[in-house]
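K.L.:
What follows is a predicted protein model with its sequence.
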Amino acid sequence: MGRKSPYPEEFRRDAVALYRASGGKRTYAAVAADLGITGETLRTWVRKDTGRPSPEPPGGSASSPAEELARLRAENQRLLKAEKGVAAGAGDPAPGSRVFRSGGAVSPHRWDFMSENRAAFGVKRICRVLGVSRSGCYRHQATASARAARQAEQAAAVAEIRQIHADHHGAYGAPRIHAELRSRGRKINRKRVARLMRINHIVGRHLRRRKRTTIADKMAPPAPDLVMRDFTATVLNTRWCGDITYIAVGSSWMFLATVIDICSRRVIGWSVADHMRTELVTDAIEMAVAARGGQVDGVVFHTDRGAQYVSRAFAEVCRRHGIRRSMGRVGSSYDNALAESFFQGMKRELLHGRRLTSKAQTRLELFCWLAYYNRRRRHSALGYLTPAEFEQHLISSHTLSLVA
């Protein structure tokens, strides 16, 4: 009998679905790199899954991949036509307007006007009419090449900012784009990045606060608060936190439960389902334990007082793995602020302004975004490193200290 895989079944199934969704445009190694596994591991999972009937998504109707693709394409075309400012040509100036008329645009800079017309009227006459000095005009002409170089450099910076903004699905604002530029070796001021984004109308996503949906079980005995709003840790696997959020899919709902390592902000366990039974949170904690190699004795897991987290089944799973439960107060989002902040960022970057209709597609997009968050998204609390980079730095520093 072969060795049991350390990865949960849900993770393996979603990884296979992510590879197949690429339609052969991405290699095993490229998809596996986003998930933190090897390409050969992913290849093995796909090979084992070949020929199996795709499981019907919970609560959804079964359909062939071709039918699902056709439906998604039709939905995309409908949204492009219905969404204001998205359709091709939306916002273009009217034909024949001054934007397209030759010579219609007038330069707002007087020095540029003087440079263009000095041969016809003479520098002295133009300076007298505009009330400026001739020395300023000559200085402007002498620095023309330097200005052109600055404009070219600025255009290159704006192009790189647009590329980073697009690579991260329009979610990054000035701080994270600045961190990404610095990691690429470009020396640029953060305020300059903000200014270039502002004048070029490049904006990250923002989301309004949403109300909490925790349903407390008043009959169950709560666990003590071992965190007391101190969401910091210097060592991995000492403090975790988690919560549940909801995602609207058509006329129904899907639910996501997460487990986050407070030290590195990495999502080490998650589960997606169309119900809020206790299995949702126990599956997430089991995945987190497997991701950390099974040795998590003594770790503190902080949650709210939702019915799933105070249930007897969840308490038994925590007891079996040596996990110490911690709970905040009822009705106080600040007592679980880190998990609340994570869900707010996820909904802002992935779900804001979208109307999801397919449960299978929603599950795939959530899985893809969580992999992106762990390995590519820069985190402000980590000095704009990604959670995976931060953990690697911690492990390297610990190894060097042991050698020393």
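P.N.:
Okay, I see it.

K.L.:
contacts, neighbours, all on C-alpha from now
P.N.:
Noted.

K.L.:
give me the number of residues near Leu394?
P.N.:
The number of residues packed near Leu394 is 17, by other Cα atoms under 10 Å.

K.L.:
what about it, which SS state?
P.N.:
helix (DSSP: H, G, I helix; E, B strand; the rest coil).

K.L.:
so who does Lys124 touch?
P.N.:
The contact partners of Lys124, by Cα atoms under 8 Å, 6 or more residues apart in numbering, come to Arg134.

K.L.:
From Arg110, how far out is it?
P.N.:
Distance from Lys124 to Arg110, counting by Cα to Cα, to the nearest Å: 14 Å.

K.L.:
could you pull out the helices for the stretch 51-200 of the chain?
P.N.:
Taking DSSP state H, counting those that start in this stretch, the helices of the stretch 51-200 of the chain run over residues 65-82, 110-121, 123-130, 134-142, 144-167, 174-183, 190-199.

K.L.:
In TSV, list those helices along with distance to Arg209.
P.N.:
TSV is the format used below for the helices of the stretch 51-200 of the chain (distance: least, Cα to Cα, whole Å):
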stretch	distance to Arg209
helix 65-82	26
helix 110-121	47
helix 123-130	53
helix 134-142	50
helix 144-167	23
helix 174-183	21
helix 190-199	24
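
K.L.:
quick one: which of the ones you listed is nearest Phe314?
P.N.:
Relative to Phe314, the nearest member of the helices of the stretch 51-200 of the chain by Cα to Cα is helix 65-82, separated by 36.0 Å.

K.L.:
Check which residues of that closest one are buried.
P.N.:
Of all the residues in helix 65-82, not one is buried under the rule 16 or more other Cα atoms under 10 Å.

K.L.:
Also stretch 223-241?
P.N.:
Neighbour-count burial for stretch 223-241, counted by 16+ other Cα under 10 Å, picks out 223, 225-227, 231-232, 236-241.

K.L.:
this is the comparison structure:
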Amino acid sequence: MVGLGRDAFFRLLRENDLLVKCKRRYAITTQSDHRFKKWPDLVQRRQALRPEQIWVSDITYIRIRDKWIYLCLVTDAYSRKIVGYKLTHRPTAQACISALRMAISHRMYPQSDLTHHSDRGIQYCSTNYVTILQENRITISMTQSGSPYDNAVAERLNGILKSEYRMAETFPDYKTALAQLVKAVNIYNHFRPHMSCNMMSPQQAHQQLQNQKVPKMFQRRNAESKKFRSKTRETVVRERTTDN
């Protein structure tokens, strides 16, 4: 076994059925088989280029003793700021509405065009939820394939809260979980730097207006994208010329 690396060691264990199988703990948060209208995906995984251009909503689960409770989140896709949240015993449309109302009440740029992006769960397709979005002139967008990449910002935030801010723990009761959540949201929004926001905290990035400053990360991504498209066109032209 001298010189056997970690990956090779685990591969050896797996091949001989010696790995301890982990018990997966998860709760179902998305029910997409319902009678309500499912809206098209208007975001198409594109990057937000200013605050309050795209909001992403999602529901994740938190453990207390022997049952699950649920966390409804609304996050700004540009700044990564948590703009609305609600911790609830049941993942109902009303709980998601509470998080949405919090987000709407704290808008910094209410005149800007805003798109709300979510999965096709019954909470987000419900009449009451859709009505609030429409009354506030917020465009509705929903994922189509069920892939986590279609709502990557929301999925990433869920992981950060659980891995970095103790929300993956089993709490003794709802009150303790809520206290930890409030603390986590405050620290995350005001102190956690993001590479995608040029190492600014979500709160700092959210204060950047569209024409003032675009994070260098987005500038580099846009430049690389244009360079790739240019090379692709050149390759196509060269191949066509060779064929002729």
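P.N.:
Looks like it arrived, so ask away. Bear in mind that the values here come from a model prediction, so they are computed numbers and not experimental data.

K.L.:
hang on, the earlier thing: of the buried residues of stretch 223-241 of structure 1, which is the nearest to Gly383 of structure 1?
P.N.:
For the buried residues of stretch 223-241 of structure 1, the minimum distance to Gly383 of structure 1 (Cα to Cα) is 14.0 Å, reached by Thr232.

K.L.:
I'd say that closest one and Asp261 touch.
P.N.:
No: at 9.9 Å, Thr232 of structure 1 and Asp261 do not qualify as touching, with contact defined as Cα atoms under 8 Å.

K.L.:
How is Ser326 of structure 1 assigned, secondary-structure-wise?
P.N.:
Counting by three-state DSSP, the backbone at Ser326 of structure 1 sits in strand.

K.L.:
Mind telling me what it corresponds to in structure 2?
P.N.:
In structure 2, Ser326 of structure 1 lines up with Ser141, judged by TM-score structural alignment.

K.L.:
which ones are touching its match?
P.N.:
Neighbours of Ser141 of structure 2 in contact, by Cα under 8 Å, 6+ apart: 39-43, 115-118.

K.L.:
In CSV, list those residues along with secondary structure and distance to Phe171 of structure 2.
P.N.:
Formatted as CSV, the contacts of Ser141 of structure 2 follow (DSSP: H, G, I helix; E, B strand; the rest coil; distance: Cα to Cα, whole Å):
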residue, secondary structure, distance to Phe171 of structure 2
Trp39, coil, 36
Pro40, coil, 38
Asp41, coil, 36
Leu42, coil, 38
Val43, coil, 36
Thr115, strand, 34
His116, strand, 31
His117, strand, 30
Ser118, strand, 28
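
K.L.:
ok, the residues you listed in structure 1: which stay?
P.N.:
Of the contacts of Ser141 of structure 2, the contacts whose aligned counterparts also meet in structure 1 (both residues aligned by TM-score structural alignment, their matches' Cα atoms under 8 Å) are 39-43, 115-118.

K.L.:
can those go into JSON lines with extra columns for distance to Thr29 of structure 2?
P.N.:
JSON lines is the format used below for those (distance: Cα to Cα, whole Å):
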{"residue": "Trp39", "distance to Thr29 of structure 2": "19"}
{"residue": "Pro40", "distance to Thr29 of structure 2": "20"}
{"residue": "Asp41", "distance to Thr29 of structure 2": "20"}
{"residue": "Leu42", "distance to Thr29 of structure 2": "23"}
{"residue": "Val43", "distance to Thr29 of structure 2": "22"}
{"residue": "Thr115", "distance to Thr29 of structure 2": "22"}
{"residue": "His116", "distance to Thr29 of structure 2": "18"}
{"residue": "His117", "distance to Thr29 of structure 2": "16"}
{"residue": "Ser118", "distance to Thr29 of structure 2": "12"}
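
K.L.:
list the contacts for Ala388 of structure 1?
P.N.:
264, 266, 374-375.

K.L.:
how far away is it from Phe113 of structure 1?
P.N.:
Ala388 of structure 1 is 54 Å from Phe113 of structure 1, where distance means Cα to Cα.

K.L.:
same check, this time on Val299 of structure 1
P.N.:
Counting by Cα to Cα, the separation of Val299 of structure 1 from Phe113 of structure 1 is 69 Å.

K.L.:
if we can go back for a sec, can you tell me which of the kept ones among the contacts of Ser141 of structure 2 comes closest to Arg11 of structure 2?
P.N.:
Within those, the smallest distance to Arg11 of structure 2 is 37.8 Å, found for Ser118 (Cα to Cα).

K.L.:
how about the closest one, what's its partner in structure 1?
P.N.:
Checking TM-score structural alignment: Ser118 of structure 2 goes with Thr303.

K.L.:
what about Gln397 of structure 1, neighbour count?
P.N.:
That one is not Gln; residue 397 of structure 1 is Ser. 12.

K.L.:
Regarding the alignment partner in structure 2 of it, what is its secondary structure?
P.N.:
For Ser397 of structure 1, the aligned position in structure 2 is Gln212, judged by TM-score structural alignment. Using three-state DSSP, the structure places Gln212 of structure 2 in coil.
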